[in-house]
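Asks: sharing a sequence plus its predicted fold:
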Amino acid sequence: MSYYQCEAWQIEGEDSEHDSSLCPVFSIEIFASIACHHSTTIQRLFLPQDQLTQASTSWSAISSKLSQMGVPFTLHATVMQKIIECARSAMSETHNKKRKNIPIIVTLGPARSPSEDEEAARGASKGAIGSLKNVEVEGNMRVEQCVICLEEIVDGVEASQMPCSHVYHQECILSWLEKSNLCPLCRFQMPT
């Protein structure tokens, strides 16, 4: 039997382009790496904040997305619990009180990670690399250096941000992701 780990966390950033004028929403991106699929699938959904913090009203929407991704039904409750815990924590933070869109990242994958040789041989897909967010580094971002080249990332420089929120020099992370699909800091897995 395979064991899976699930993590959920809020990422910082501006409200996204989603029209949330009707009610505040959580924009949830789910990255699932299921052993039988040999790849990472991604789904995105928007759920009203008042619904997500009440498990019963959001279960069907999230369960439906997980089923579309091929996530076994036995894992749905674990994923749902992590998402709701993250949502409740985000709602309690002062800086989120007036936000219309709170982005959450969810990862689900095997608890036993592949060997170093397997990881080194797999680069991220071109689509995943192309979807990296370009950000202008500012003093409030708390980015001091690129851990790939170990050089300082100076204010005003345009850098690339991974879905896990870690920031790198653009050329450094592009080169890295051609060889490995893992974030150099937290080992977040990009689609291959």
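Replies: Arrived safely.
Asks: C-alpha from now on. contacts and neighbour counts both.
Replies: Will do.
Asks: what's the closest non-adjacent residue to the residue nearest the centre of the chain?
Replies: Nearest to the geometric centre of the chain sits residue 105, at 3.4 Å (CA atoms, centre = their mean). Excluding the flanking residues, the one nearest residue 105 by CA to CA, 6 or more residues apart in numbering is residue 29, at 5.1 Å.
Asks: tell me how many other residues surround that neighbour.
Replies: 18 (other CA atoms under 10 Å).
Asks: quick one on the thing from earlier: please identify the buried residues of the helix or strand hosting the residue nearest to the centre of the chain?
Replies: Using DSSP states H and E, residue 105 maps to strand 101-110. Within strand 101-110, the residues that count as buried by 16 or more other CA atoms under 10 Å are 101-109.
Asks: residues contacting it, please?
Replies: For strand 101-110, contacts defined as CA atoms under 8 Å, 6 or more residues apart in numbering pick out 2-12, 15-16, 18, 20, 24-35, 79, 83, 86-87, 90, 96, 163-164.
Asks: where does residue 26 sit: helix, strand or coil?
Replies: strand (DSSP: H, G, I helix; E, B strand; the rest coil).
Asks: from residue 148, how far out is the closest residue to it other than its chain neighbours?
Replies: Using CA to CA, 6+ apart and skipping the chain neighbours, the partner closest in space to residue 26 is residue 102 (4.8 Å). Distance, residue 102 to residue 148, by CA to CA, to the nearest Å: 29 Å.
Asks: strands along this structure, start to end?
Replies: Counting by DSSP state E, the chain has strands at residues 4-10, 25-33, 40-48, 101-110, 133-136, 158-161, 167-169.
Asks: just these: most buried one?
Replies: Of the strands of the chain, the one with the most neighbours on average (mean count of other CA atoms under 10 Å) is strand 167-169, at a mean of 26.
Asks: report the buried residues of the longest helix along the chain.
Replies: In the chain, taking DSSP state H as the definition, the longest helix is helix 73-92. Of the residues in helix 73-92, those buried by neighbour count under the rule 16+ other CA under 10 Å are 75-76, 79-80, 82-84, 86-87, 90-91.
Asks: here comes the other one, which I'd like you to weigh against the first:
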Amino acid sequence: MSDDFETCCHAWDVDWEAPEDESFPCATFSINIQARFTSVSVDDDDHEEEEDHEPCFTEPESVVFEKTEEVSVDRLMNENDNVSTVRDMLVSMDVPVHDFMVDKILACAHRMATAQRYRTRKVLRMRVEIEAVVDELPDHDDDDEVEEYESEESETAALVAEMLRKVVVDRPNSCCTICLEDFLVGSEATSMPCSHVFHHHCILPWLCKKKLCPLCRSWLF
């Protein structure tokens, strides 16, 4: 396996509230997990008879899957259940689970559950990003999963659109930093809560996948 690719995991809190949070019956973690699977194989066809040769790595292939899990704060703080709960989340996405992944997610959960600013929250949002190096890419092409993903994608797009606002460009020589094309003075553009401005057709697909500003990296939600 190439040294350029390694398995890693990052987890952090997302400080955002939604109006519907109060409808939750108990304090709940909403954990958004994005897993990128990368497969890099070695091509030895041209070196079968050579004893000393450097391995030839093929072009890496990657797929990304994303889902949101909801689990009660009490359950994730319960030392008898928390490890198996996190492992089950990752296994359901075909992530090859490592102890350090579980440790990072639980450490983030503990920080959030004990933080003063989250003490009165009904929903505690966490973002988890995983890079997994695998021998074979997982197959998530089941029709039901595709339909569920498309439904979630549509809901995400609608939620993202609600948090953006239209503005009129009044400054010359400014451009959209996604497509790098200049804005036309007097034309409509889209502003994020952080006040950075982009073309609507550029920023909407970006936010549906990344959910953060491409410039300042502030989270939309």
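Replies: Cool, the structure landed. For clarity, every value in this text was computed on a predicted model and none was experimentally measured.
Asks: now the TM-score, please.
Replies: A TM-score of 0.60 describes the superposed chains when it is computed by TM-score structural alignment, normalised by the length of structure 1; 154 aligned residues with a CA RMSD of 4.1 Å.
Asks: that older thread, residue in structure 2 matching the residue nearest to the centre of structure 1?
Replies: Superposed on structure 2 with TM-score structural alignment, residue 105 of structure 1 falls opposite residue 127.
Asks: identify the residue of structure 2 aligned to residue 13 of structure 1.
Replies: Per TM-score structural alignment, residue 13 of structure 1 is aligned with residue 16.
Asks: ok, residue 74 of structure 2 to residue 81 of structure 2 distance?
Replies: The gap separating residue 74 of structure 2 from residue 81 of structure 2 is 10 Å, by CA to CA.
Asks: what does residue 100 of structure 2 give?
Replies: Counting by CA to CA, the gap from residue 100 of structure 2 to residue 81 of structure 2 is 17 Å.
Asks: what lines up with residue 90 of structure 1 in structure 2?
Replies: Match for residue 90 of structure 1 (TM-score structural alignment): residue 112.
Asks: what is the burial count for residue 145 of structure 2?
Replies: Using other CA under 10 Å, residue 145 of structure 2 is surrounded by 11 other residues.
Asks: starting at the chain centroid, how far to whichever helix or strand it is part of?
Replies: Applying DSSP H and E as the criterion places residue 145 of structure 2 in helix 143-162. On the basis of CA atoms, centre = their mean, to the nearest Å, helix 143-162 of structure 2 sits 14 Å off its chain's mean C-alpha point.
Asks: buried sites along stretch 54-68 of structure 1?
Replies: By 16+ other CA under 10 Å, the buried positions in stretch 54-68 of structure 1 come out as 58-59, 62-63, 65-66.
Asks: so what's residue 52 of structure 1 up against?
Replies: 26, 58, 84, 87.
Asks: ok, now which ones touch the nearest residue to the third one once chain neighbours are set aside?
Replies: It stands for residue 84 of structure 1. The shortest distance from residue 84 of structure 1 to any residue other than its chain neighbours is 5.9 Å, reached at residue 53 (CA to CA, 6+ apart). Taking CA under 8 Å, 6+ apart, we find residue 53 of structure 1 in contact with 84, 87-88.
Asks: which among those gets closest to residue 132 of structure 1?
Replies: Distances from residue 132 of structure 1 to the contacts of residue 53 of structure 1, taken as CA to CA, are shortest for residue 87 (23.7 Å).
Asks: if I look at the nearest residue in space to that closest one that is not next to it in sequence, how far off is residue 187 of structure 1?
Replies: Sequence neighbours aside, residue 53 is the residue nearest to residue 87 of structure 1 in space, at 6.4 Å (criterion: CA to CA, 6+ apart). Taking CA to CA as the measure, residue 53 of structure 1 falls 28 Å from residue 187 of structure 1.
Asks: so how far is residue 184 of structure 1 from the residue nearest to residue 87 of structure 1?
Replies: Separation of residue 53 of structure 1 from residue 184 of structure 1 (CA to CA) stands at 32 Å.
Asks: ditto for residue 95 of structure 1
Replies: 28 Å.
Asks: more neighbours, these two?
Replies: Between residue 95 of structure 1 and residue 184, counted using other CA under 10 Å, the more crowded position is residue 184 (17 against 9).
Asks: contact partners for the more buried one?
Replies: Shown in contact with residue 184 of structure 1 (CA under 8 Å, 6+ apart): 147-148.
Asks: neighbours around residue 200 of structure 2, how many?
Replies: 18.
Asks: skip the chain neighbours and tell me the closest residue to it.
Replies: In space, residue 200 of structure 2 is closest to residue 190, 5.2 Å off (CA to CA, 6+ apart).
Asks: that neighbour is in contact with residue 162, isn't it?
Replies: No: judged on CA atoms under 8 Å, residue 190 of structure 2 makes no contact with residue 162 at a distance of 11.5 Å.
Asks: quick one, the strand holding residue 105 of structure 1 and strand 25-33 angle?
Replies: 20 degrees (axes from the mean of the first three to the mean of the last three CA atoms, to 10 degrees).
Asks: mean deviation, strand 101-110 of structure 1 versus structure 2?
Replies: For strand 101-110 of structure 1, the mean deviation from structure 2 after alignment is 1.0 Å (mean CA distance after the TM-score superposition for structure 1).
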